[in-house]
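In: One predicted model, sequence on top.
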Amino acid sequence: MFRTATRGTHRATGRAVIDYRGLAAPVGRGVGGVAAIGAVSATAALTGAQSATAQSPSPAAVGAVRSAAPAVAPSVAPAAPQSKFAGVKLRLGARGDAVKHLQRELTADGASLKVDGVFGSKTLQAVKSVQSSAGITVDGVVGPKTWNALAGSSSSSPQSTLRQGDRGAAVRTLQSQLNDSGASLTVDGIFGSRTAQAVRALQSAAGISVDTVVGSKTWNAVYGDVRISEGGGNGDSSGTSVNGQAVINAARSQIGVRYQWGGESPSTGFDCSGLVHYAYNQAGIDLPRKTAKGYVFGGNIIPQSQAQPGDLVAFTGNDYGHMGIYVGGGKIIDASGSRQQVVERSIWGAPHVFVSYR
């Protein structure tokens, strides 16, 4: 029998009707793969005119439902940046820059390979080792999964801030990527003077602070398409001691000589790099004739605090389109296109770097 409604409540007269459509829920997969059933189930059947009641869930069932917290997506660490070769498929017998990059990545991962750009048996063995460790098909073919495995093996490296003197896997990754940008470094995991020089060249080419500290901006440049120089900033300096004052004296002797694009002598006139070529050679330093950009990346890019008279000041605008000879005290001697002659003047506010051949 139905219980009499309590005072203050109302119910319709007549036989009670239970709508089971809202009670029969499909069985689904709950959190953790456990089957979850609707909290309310219909267990009574109608027999004749007998009424049916909808049973409430048991306390245990309620507890189970309450304990099933919504699934929360795990936090995922940012993926390591991909190199420009990540879309290239390589296999035994392949040759070229992509293979060199692969060999450097494998070396950074612990392999001992000669970076010769030839996908031979040793490179094949190292690739298979990486594939096996990553749990992917061990076929020796370098496709997207293998590139991702190599990137993942050094995924912590770009999170590290590196400075000269540091050592380890992150430095090896840095050296490998610098080599892909044009450097010629030994991938030994030691952040020495040559690695520092390549870092400064890269920072300068990327237009970021030239401080030799490899932070987030430098890592982004390392994994970007920034090129530094042929040979990677090894420099053309022969080790000869540069007499800065002799360089300045030679340049000063040409003040007032007309500007001439491509010129490199008092008789023809000078452009900016022609004046550098003339002054250095007059001072006994045998520099080949180059463009301003060629002189930037043929020397050593240094911070202003290390600059000395006779060093070069290169302006980064127009793809390193202009340079002068540093006099000291914030001044340079340069063959000025705007003034159409060789002048001595203060360094202006345009972005610039200092370059040394000492």
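Out: Cool, the structure landed.
In: hey, let's count contacts and neighbours off CA atoms from now on
Out: Noted.
In: can you pull the buried residues of whichever strand or helix holds residue 277?
Out: Using DSSP states H and E, residue 277 falls within helix 272-282. Within helix 272-282, the residues scored as buried using 16 or more other CA atoms under 10 Å are 272, 273, 274, 275, 276, 277, 278, 279, 280.
In: Stretch 193-207 now?
Out: 194-207.
In: who does the helix holding residue 277 touch, helix- and strand-wise?
Out: Contacts defined by 3 or more CA pairs under 8 Å, 6 or more residues apart in numbering; DSSP states H and E place helix 272-282 against helix 244-252, strand 264-265, helix 292-298, strand 322-328, strand 331-336.
In: take the one below as the second:
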Amino acid sequence: MKLHHIPTEDSPELAVTPQNESDLYLLSKTIKVNDIIASVTTRKVQATESKSVRKTLYLKLKVMQIAYKQQDMELVITGKVTEGKEDVSVGQTHTIHIYVYHKVTVTKQQWYKADVDEVISYADAARNAQQAAILLTRDGVGRFAFTEENQFMNVERVERAIPQKNAFNQSKIQSAQGSFLLQVIVFLQQKLTVKIKTLVVMGQSDILEHFKSFDLKSITCEIQYHTTKELTFSKAFASIQEQGNDELFQEFKKRLELNAKWFCATDCLKCANQNLAAISDLLMLKSEVSGNNRDQIEQIMQQVKQTKDIKVQIIADNTDLGQKLKNFGGMICLVKYDVYLDVEDTKAGQEFQEWEKFDEIEAEM
């Protein structure tokens, strides 16, 4: 969540720009009926007696209805216009659609501290992140983001014009790419706070080698390199997760085959609610994090952050490991000792008898 303004007694407005699906979901819980919201929107207005046109406007609405469409990643807010424009009168009904990277201002008669703190905590995710990544491309574009829990936030861009390649300008291109990489290093010096422990530099092998040739002593955090041909940050970042997932899967598989105690599906949530300290590792599909048990999972994640003793991995559904996890209800956890759940007196598995489900899928792929 990008935070522009925090509510105060003198100015009771919250101004934010959602950066991902989780931010939209938080806004859907924060905005209530009778709140005032303001944002850029479009509306059909009468241009002539016989013709109407769609016009971009900045409108304020008193909220009548709010709906969150997770699949479409949009917040649909219907209300009465409170400030009229040239083409829109006060009291008319209008619907504003809020998407990712769409700024919105929310005004309430009374803000509760817990609501404000929750929004700030989402904004602080980027401020308090301990990892970052940057994708470098040959055409002089760098895409940078802070990362946390297998997600990236607030993608920013640094770029420099690179000449088009021809038979006579190879030295010009190399010089321009060198200037671009120096610009990237200065950019990283400004972005990488002392909190950042690891920077992942992504790109094709030649540009990574070129980057390594510079003096990088000014970047004090650990630098990891990931070779990829992907040109978008989301795909390059996903390729890192896929590689990490394979290593994680092999480690998890070995421990389960050594008769580690475990729960799967919603029994993981029951165990977390009853005895969170018993859990050592938790694998969970991303769709579960944003699914029916979302609020419960968010509460558990907040507790996990405080304890720092539990290793949690959120796995994308479309990865190999994600497909395997679906056979276990979308999540599986290892526990350190016997746990008996209050509901149905379920005990953690003593032996992992169903691993063939994973092996069957592995053989098919």
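Out: In hand now; what should we look at? Because the structure is a prediction, the values reported are computed rather than measured.
In: Could I get the TM-score for this pair?
Out: For these two chains in superposition, a TM-score of 0.23 is obtained (TM-score structural alignment, normalised by the length of structure 1); 138 aligned residues with a CA RMSD of 6.6 Å.
In: of the helices and strands packed on helix 272-282 of structure 1, which approaches residue 220 of structure 1 most closely?
Out: helix 292-298 (20.3 Å; CA to CA).
In: how far away is residue 24 of structure 2 from residue 122 of structure 2?
Out: For residue 24 of structure 2, the distance to residue 122 of structure 2 (CA to CA, to the nearest Å) stands at 11 Å.
In: the more surrounded of the two?
Out: Under the criterion of other CA atoms under 10 Å, the comparison of residue 24 of structure 2 against residue 122 puts residue 24 first, with 25 against 18.
In: For stretch 174-182 of structure 2, buried residues please.
Out: Buried residues in stretch 174-182 of structure 2 (16+ other CA under 10 Å): 176, 177, 178, 179, 180, 181.
In: So the fifth one, which state does it fall into?
Out: For residue 180 of structure 2, the secondary-structure state derived from DSSP: H, G, I helix; E, B strand; the rest coil is helix.
In: was I right about it contacting residue 136?
Out: No. Look at residue 180 of structure 2 against residue 136 with CA atoms under 8 Å: they stay out of range, at 9.7 Å.
In: Who are the packing partners of the particular helix or strand that has residue 183 of structure 2 in it?
Out: Using DSSP H and E, the element containing residue 183 of structure 2 is helix 170-191. For helix 170-191 of structure 2, the contact count by 3+ CA pairs under 8 Å, 6+ apart identifies strand 151-159 as packing neighbours.
In: List the contacts of the strand it packs on.
Out: In this structure, residues lying in contact with strand 151-159 of structure 2 by CA atoms under 8 Å, 6 or more residues apart in numbering are 2, 19-20, 126, 140-147, 180, 183-184, 187.
In: for these, which one is nearest residue 74 of structure 2?
Out: Nearest to residue 74 of structure 2 among the contacts of strand 151-159 of structure 2, with distances taken as CA to CA, is residue 20, at 10.4 Å.
In: residue contacts, the nearest residue to residue 273 of structure 1 once chain neighbours are set aside?
Out: In space, and not counting its chain neighbours, residue 273 of structure 1 is closest to residue 292: 5.1 Å by CA to CA, 6 or more residues apart in numbering. Counting by CA under 8 Å, 6+ apart, residue 292 of structure 1 makes contact with 272, 273, 314, 320, 321, 322, 323.
In: Tell me which helix or strand residue 174 of structure 1 sits in.
Out: Using DSSP H and E, residue 174 of structure 1 falls in helix 169-180.
In: Next secondary structure element downstream of that helix?
Out: helix 193-206.
In: For whichever helix or strand comes after that following helix, enumerate the helices and strands it packs against.
Out: Using DSSP H and E, the helix or strand that follows helix 193-206 of structure 1 towards the C-terminus is helix 216-222. In terms of contacts (3+ CA pairs under 8 Å, 6+ apart), helix 216-222 of structure 1 is packed against helix 169-180, helix 193-206.
In: Tabulate the ones you listed (JSON lines), appending distance to residue 355 of structure 1.
Out: Shown next, in JSON lines, are these (distance: least, CA to CA, whole Å):
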{"stretch": "helix 169-180", "distance to residue 355 of structure 1": "19"}
{"stretch": "helix 193-206", "distance to residue 355 of structure 1": "10"}
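In: ok, how many other residues are close to residue 65 of structure 1?
Out: So residue 65 of structure 1, with other CA under 10 Å, has 15 neighbours.
In: Residue 134 of structure 1: how many residues sit nearby?
Out: 17.
In: who's in contact with it?
Out: Here residue 134 of structure 1 is in contact with residue 149 (criterion: CA under 8 Å, 6+ apart).
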